[in-house]
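1. sequence unknown, structure follows:
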């Protein structure tokens, strides 16, 4: 196995994992930040208040981005499958 090919495969996989995680976590983090600012402004100290909105935003993000996520993962696996002759 060529070390350059292994590095390319690893780089592609890590970059895709980073994109997927960022896509799924950032909307929830932004929602949590907005709710925390609202809680600080109104002096509401309930810790579980931000859970449901963050969960809903994350689920909506998954629902809206699921086609793109599946397409990106399938593209990565197709590239890996096509690289098998070069790996072996």
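-> Structure received. What you see is a predicted model, and the numbers here were worked out from it, not measured in a lab. Residues are numbered from 1 along each chain as shown.
2. C-alpha only now, for contacts and for neighbours.
-> Fine.
3. Wait, residue 2 touches residue 88, no?
-> No: judged on C-alpha atoms under 8 Å, residue 2 makes no contact with residue 88 at a distance of 9.4 Å.
4. Comparison target, given below:
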């Protein structure tokens, strides 16, 4: 296994991690931003006001994007198993 292969595999892994985490993280970011705008406008500083809607939105995002996330992870794992002989130096 060469340095180039290790670097390429690490890059693919990090890109997949970013793609898989993006729907949940962006949903939490957007809902958190909207709730903070609401809290700033109304001067309500209740902690649960920001936590509960974020938790519900993240759960919905997981339900909506879960099938896609699973298919991406399965596809990546299958490609890793297909590349295994090449990575070990056996063809």
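-> In hand now; what should we look at? All values derive from a computational prediction rather than experimental measurement.
5. where does the TM-score land?
-> The TM-score (TM-score structural alignment, normalised by the length of the first structure) is 0.93; 88 aligned residues with a C-alpha RMSD of 1.0 Å.
6. From residue 72 of the second structure, how far off is the residue nearest to the spatial centre of the second structure?
-> Centroid-nearest residue in the second structure: residue 21, 0.6 Å away (criterion: C-alpha atoms, centre = their mean). Distance of residue 21 of the second structure to residue 72 of the second structure, computed by C-alpha to C-alpha, to the nearest Å: 12 Å.
7. Next: residue 54 of the second structure.
-> Separation of residue 54 of the second structure from residue 72 of the second structure (C-alpha to C-alpha) stands at 25 Å.
8. So for the two, which sits in the more crowded spot?
-> Per other C-alpha atoms under 10 Å, whichever of residue 54 of the second structure and residue 72 has more neighbours is residue 54, with 19 against 16.
9. In contact with that one, which residues are there?
-> Contacts for residue 54 of the second structure were tallied using C-alpha atoms under 8 Å, 6 or more residues apart in numbering; they are 27, 28, 31, 32.
10. Helix or strand for residue 17 of the second structure, just tell me which one.
-> Using DSSP states H and E, residue 17 of the second structure maps to helix 3-42.
11. Number of residues surrounding the nearest residue to residue 58 of the second structure once chain neighbours are set aside?
-> Nearest residue to residue 58 of the second structure, sequence neighbours excluded (C-alpha to C-alpha, 6 or more residues apart in numbering): residue 24, at 5.7 Å. Close neighbours of residue 24 of the second structure, defined as other C-alpha under 10 Å, add up to 17.
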